[in-house]
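1. This is the structure alone, sequence omitted:
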């Protein structure tokens, strides 16, 4: 691993990780490959002569990820993407809420797309399978997250976040956002930006958990609106609800 920058060697060579890692569609055992993630390498200055580490080759790899995603999901039908924390444990009430939300959405006529990992992503896939709809997981290459969960009908692994995000949006009629961390917030604010700028139309964005989301909504209203960074009407781009039934109602209203 000596050809990679020293900080990457330290970060990825010494960190505690899972026995296996996904690299796009390929699963690697960590004792056989300690290579940094492709997203990381993409943003570094070139340091190697091997063509498979050059930008032209990466363009073809990126194209392949889009082709694989489009091909796998082209006939999926109406779907909702569900986001939430990978750290939620199956014994926690929030995990059961994730199952119930996904099941209610599925029973209203939608397939379910998640990030394919553990926690609330897994709960979403469990709810989809219990409801008998197509359960989709879109995984990502990370040094600290397990492989795709077992509750999937279709599972796709991605190297690049932007290719994965496109699939979340392209094949979904709306987003349901359960409590989560940076990754969940990333998807939330990307969706808000696309709705605000008219890049996606008639796209409901539903946040689940009033207590969890209240401080964020307060900050949006009391800071961003007050400072003129967003319009007061931008607060209407999303709904905050509490129950699976309210999620379904918000999606129905937004999908009109």
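-> Cool, the structure landed. Since the model is a prediction, treat every value here as computed from it, not as a measurement. Numbering: from 1, shown residues only.

2. drop to CA atoms for contacts and neighbour counts, all remaining ones
-> Fine.

3. How about the contacts made by residue 39?
-> With contact set as Cα atoms under 8 Å, 6 or more residues apart in numbering, residue 39 has these partners: 159-161.

4. Can you flag the buried ones in the residues you listed?
-> With burial judged by 16 or more other Cα atoms under 10 Å, the buried subset of the contacts of residue 39 is 159-160.

5. this is the other structure I want to compare:
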């Protein structure tokens, strides 16, 4: 199926001949060419700052939120999409806002479940050459130019990640969260993998290769939990919140 050629550049939608040949991130990271970057990069800092301000201003009052990740290529009738939609609804009923990347597939399913349950359904989009903008079930959306700004928003405004089957982008978000947990940059941050048959081989590799070679510790493997049950997934998120609140109360005393 050919997608409609919409191109999101921050808050701007471009179509047809107006679609650029490269993304903002590509131009930022491209070190080739003339020395014009000496004059343009300081202005990019202002644009980056503006994205941070927009993100902070929009998301700061969401309340308790959980990010849901998964493939943009998952068909709507796939079992993983059904799981994502159920999880989106269960999270809302547990008192959470649902945050996704705002795209199609798993993300759209989670947003759909959250919106159908009457909750806040957030999409944090990104400028890509092959995406079509935020899905129709997002009721609070931001389109970012820069990946690193978007990544910060996911971690800062979520108190846990739910990760369904996905590709490179999903793995990126997963392992970034695990790195932040392993290094103590974030604490009390549950990461739940949904889909034991999908994630099982990866966990086996972590155990049989990385752990066996001494590259991770047994405690690192405890940073994630795996389930096929949407209700159990949300229950783990809620339990982690209660444990964190209890520790905070003890510290206050």
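-> Arrived safely, thanks for sending. Everything numeric here is computed off the predicted structure, so don't read it as measured data.

6. So which of the contacts of residue 39 of structure 1 is the closest to residue 218 of structure 1?
-> residue 161 (29.1 Å; Cα to Cα).

7. Distance check, the equivalent of that closest one over in structure 2 against residue 125 of structure 2.
-> By TM-score structural alignment, residue 161 of structure 1 lines up with residue 147 in structure 2. Distance from residue 147 of structure 2 to residue 125 of structure 2, counting by Cα to Cα, to the nearest Å: 10 Å.

8. Could you do residue 21 of structure 2 as well?
-> 19 Å.

9. ok, those two, which is more surrounded?
-> Using other Cα atoms under 10 Å, the more surrounded residue of residue 21 of structure 2 and residue 125 is residue 125, with 26 against 8.

10. how about the more buried one, secondary structure?
-> strand (DSSP: H, G, I helix; E, B strand; the rest coil).

11. Let me see the contact set for it.
-> Counting by Cα under 8 Å, 6+ apart, residue 125 of structure 2 touches 101-103, 133-134, 141-144, 150.

12. ok, 7 Å please
-> 101-103, 133-134, 142-144 (Cα atoms under 7 Å, 6 or more residues apart in numbering).

13. any chance of these in TSV, with neighbour count too?
-> Output for those, formatted as TSV (neighbours: other Cα atoms under 10 Å):
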residue	neighbour count
101	28
102	30
103	26
133	27
134	25
142	23
143	24
144	25
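
14. which of these still touch in structure 1?
-> Among these, the contacts conserved in structure 1 (both residues aligned by TM-score structural alignment, their matches' Cα atoms under 7 Å) are 101-103, 134, 142-144.

15. Quickly note the distance from the equivalent of residue 40 of structure 1 over in structure 2 to residue 129 of structure 2.
-> Using TM-score structural alignment, the equivalent of residue 40 of structure 1 in structure 2 is residue 26. In this view, residue 26 of structure 2 and residue 129 of structure 2 are 11 Å apart by Cα to Cα.

16. mind checking the SS state of the alignment partner in structure 2 of residue 85 of structure 1?
-> Under the alignment (TM-score structural alignment), residue 85 of structure 1 maps onto residue 71 of structure 2. In three-state terms, and counting by three-state DSSP, residue 71 of structure 2 is coil.

17. which residue ranges form the helices in structure 1?
-> 6-14, 38-42, 55-73, 93-107, 120-131, 161-170, 182-196, 210-219, 244-254 (DSSP state H).

18. Output those helices in a markdown table, with distance to residue 22 of structure 1 appended to each entry.
-> Shown next, in a markdown table, are those (distance: least, Cα to Cα, whole Å):
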| stretch | distance to residue 22 of structure 1 |
| --- | --- |
| helix 6-14 | 14 |
| helix 38-42 | 11 |
| helix 55-73 | 14 |
| helix 93-107 | 24 |
| helix 120-131 | 17 |
| helix 161-170 | 13 |
| helix 182-196 | 18 |
| helix 210-219 | 31 |
| helix 244-254 | 32 |
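
19. Much appreciated, bye for now.
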